[in-house]
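Colleague: Any chance you could fold what I've pasted below:
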Amino acid sequence: MPDDAVSPESRATVYTTLAAGAGFRHELEIKRSRFITVLRRTGDEESARSLVASLRREFHDARHHCSAFVLGPDREVQRSSDDGEPSGTAGLPMLEALVKRETAPGVTDLSDATAVVVRYFGGILLGSGGLVRAYSESVSSALALAPLVRRQRLRICDVRVPHASAGRLENDLRAAGYVMAGASYDAQTTVLRLALPDEPDGLALAADRLGALTAGSAALLPGETEWIDVAIS
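Modeller: So this is what the prediction gives:
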């Protein structure tokens, strides 16, 4: 097995990432230098590098556009760039701020995240130690404020019910704590999609609950697994 390969037994089934959307921005001023941090959820290297390129165009007059990203459920892809700052003073501290971020007590599982720090030099040299602290603090401060979600690999199960009862059943399932993954419709029925942990006991329990809620008139039809965003409680 290659050194960077991940065995099926060790593959992650849940991790934390940034909420989907246009991204999150935060700015610090340190000794008259402006550090503008942009965080965005990115699913691959192309998306991460595209973000860096777009910020180079937006902040074309800035001296540095330093970056770091971590990708994949197992965080197997990790890259950083100092973009002209002294080696090791920008990109690596930024990357460490991403990979060492605790998303729960003792849990460091943030991934599919790119951080870009745009620096406008303020005329005062910070020194190597000062730069390390500034870039690390910039990313850490932004992460402390950015919205996060859990991303979990779940089994998608269909429940087919008449249109008239679909709304009530969906509300009952949500109230019971189940994650809904959308719905589809045909002429006679609504197909509710439940996202369930891919475990036999959990699927059996959900089937029993569904039977109780519908007096046995609806069945749980397991399908494929998908990555689903789940709110952090």
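Colleague: contacts and neighbour counts: CA atoms only from here.
Modeller: OK.
Colleague: chain center to the lengthiest strand in the chain: distance?
Modeller: Assignment by DSSP state E gives strand 148-162 as the longest strand of the chain. In this view, strand 148-162 has its centroid 17 Å away from the chain centroid, taken as C-alpha atoms, centre = their mean, to the nearest Å.
Colleague: Ok, stretch 168-184 next?
Modeller: 23 Å.
Colleague: Show me what that stretch is in contact with.
Modeller: 156, 190-196, 213-214, 228, 230 (C-alpha atoms under 8 Å, 6 or more residues apart in numbering).
Colleague: Any idea how far apart the tips of it sit?
Modeller: Terminal residues of stretch 168-184 are spaced 16 Å apart (C-alpha to C-alpha, to the nearest Å).
Colleague: likewise stretch 110-125?
Modeller: 32 Å.
Colleague: Show me which positions of it end up buried.
Modeller: 110-121 (16 or more other C-alpha atoms under 10 Å).
Colleague: need the strands for the chain, in chain order.
Modeller: Using DSSP E, strands in the chain cover 14-18, 24-30, 33-41, 64-71, 77-81, 113-120, 148-162, 179-185, 189-196, 221-230.
Colleague: quick one: the fourth one to strand 113-120, angle?
Modeller: Same thing as strand 64-71. Going by axes from the mean of the first three to the mean of the last three C-alpha atoms, to 10 degrees, strand 64-71 is angled at 170 degrees with respect to strand 113-120.
Colleague: ok now strand 64-71, how far from the chain's centre?
Modeller: The answer for strand 64-71 is 16 Å, by C-alpha atoms, centre = their mean.
Colleague: run this one through as well so I can compare:
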Amino acid sequence: YWDASHNCSAFVIGRRAELTRCSDDGEPSGTAGRPMLEVLLGEGICNVAVVVTRYFGGTLLGTGGLVRAYGAAVKAGLENSRVAVMRYGTRLRIGTDYSDIGRIQYILGKRGLLQENAEYTDRVSLETVVAAEEEERLKKELTEATGGRAVLEAVDRYYFIDKG
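Modeller: Reported below is the predicted structural model:
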């Protein structure tokens, strides 16, 4: 918001808060960014950034009022947010014939893995996202269940939101 009086910010990066920063953006020193950062650190969440935008309306809050207002804004934002757990994993493409698709779907369902981008042509192809630490076990189980007929290909590796 370019026309705002202040866009104060704070962020925490890394599981052990290896990198933290905050900005008062023109508010008196220590009255905005630091209280915002303290809320984030107190909640124990990481890899998060917050910005609180304030338009000056003529009412002077004083330093104590600013500290309370900025901290309360971050608390309210967190209360109305969903904290997600990110996991590193692989998008795995599975190709098979129709005779093995039931076994594959059963295994994916048993593990709580979603089936995505299914294509039914002369063969069946589908994708799923699996956590990195589960990938080799899943590949082994699918290979054994299909007698080696399933073709497994890692399409991409990235962080994803763990819905479990």
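Colleague: before we move on, back to that, and which of the contacts of stretch 168-184 of structure 1 is nearest E29 of structure 1?
Modeller: V230 (34.3 Å; C-alpha to C-alpha).
Colleague: any idea how far the closest one is from R63 of structure 1?
Modeller: 38 Å.
Colleague: now do L196 of structure 1
Modeller: 48 Å.
Colleague: So for those two, which sits in the more crowded spot?
Modeller: With neighbours defined as other C-alpha atoms under 10 Å, L196 of structure 1 and R63 compare such that L196 has more, 22 against 15.
Colleague: In structure 2, point me to whatever sits opposite that one in the alignment.
Modeller: Under the alignment (TM-score structural alignment), L196 of structure 1 pairs with A131 in structure 2.
Colleague: Spit out the contact partners of that match.
Modeller: A131 of structure 2 neighbours (C-alpha under 8 Å, 6+ apart): 87-90.
Colleague: coming back round to it: closest to S54 of structure 1 out of the contacts of stretch 168-184 of structure 1?
Modeller: Using C-alpha to C-alpha, these come closest to S54 of structure 1 at I228, 27.6 Å.
Colleague: Next, count neighbours for that closest one.
Modeller: 20.
Colleague: how close does the equivalent of it over in structure 2 sit to E136 of structure 2?
Modeller: Matched to structure 2 by TM-score structural alignment, I228 of structure 1 sits across from F160. As judged by C-alpha to C-alpha, F160 of structure 2 and E136 of structure 2 stand 18 Å apart.
Colleague: Ok, L40 of structure 2 next?
Modeller: For L40 of structure 2 relative to E136 of structure 2 (C-alpha to C-alpha), the value is 36 Å.
Colleague: If you count surrounding residues, which of the two has more?
Modeller: L40 (24 against 12).
Colleague: How about the more buried one, nearest residue that isn't a chain neighbour?
Modeller: V12 (7.3 Å; C-alpha to C-alpha, 6 or more residues apart in numbering).
Colleague: Near the one you found, how many other residues are there?
Modeller: V12 of structure 2: 22 neighbours (other C-alpha under 10 Å).
Colleague: Contacts only, for it.
Modeller: Here V12 of structure 2 is in contact with 18-21, 37, 40-41, 45-49 (C-alpha under 8 Å, 6+ apart).
Colleague: The residue of structure 2 positioned farthest from its centre and N7 of structure 2: what is the separation?
Modeller: Most distant from the centre of structure 2: G58, at 38.6 Å, with distances by C-alpha atoms, centre = their mean. As judged by C-alpha to C-alpha, G58 of structure 2 and N7 of structure 2 stand 17 Å apart.
Colleague: Just give me the match in structure 1 for G64 of structure 2.
Modeller: By TM-score structural alignment, G64 of structure 2 lines up with G129.
Colleague: which residue sits closest to that match, ignoring its sequence neighbours?
Modeller: The nearest residue in space to G129 of structure 1 (C-alpha to C-alpha, 6+ apart) is T89, at 7.5 Å.
Colleague: Show the contacting residues for that neighbour.
Modeller: With C-alpha under 8 Å, 6+ apart, T89 of structure 1 has these contacts: 82, 128-129, 131-132, 135.
Colleague: By neighbour count, which of these wins?
Modeller: Y135 (29 neighbours).
Colleague: Could you measure from it over to L221 of structure 1?
Modeller: 49 Å.
Colleague: and what of A164 of structure 1?
Modeller: Taken as C-alpha to C-alpha, the span from A164 of structure 1 to L221 of structure 1 is 20 Å.
Colleague: which of the two has more neighbours?
Modeller: L221 (14 against 11).
Colleague: I'd say the more buried one and V191 touch.
Modeller: No. L221 of structure 1 lies out of contact with V191 (C-alpha atoms under 8 Å); the separation is 10.3 Å.
Colleague: rewinding a little: which residue lines up with the residue nearest to G129 of structure 1 in structure 2?
Modeller: By TM-score structural alignment, T89 of structure 1 lines up with T31.
Colleague: Can you tell me the number of residues neighbouring V14 of structure 1?
Modeller: 18.
Colleague: Could you do S87 of structure 1 as well?
Modeller: So S87 of structure 1, with other C-alpha under 10 Å, has 12 neighbours.
Colleague: just checking, D109 of structure 1 touches L71?
Modeller: No. D109 of structure 1 is not in contact with L71 according to C-alpha under 8 Å; the separation is 10.6 Å.
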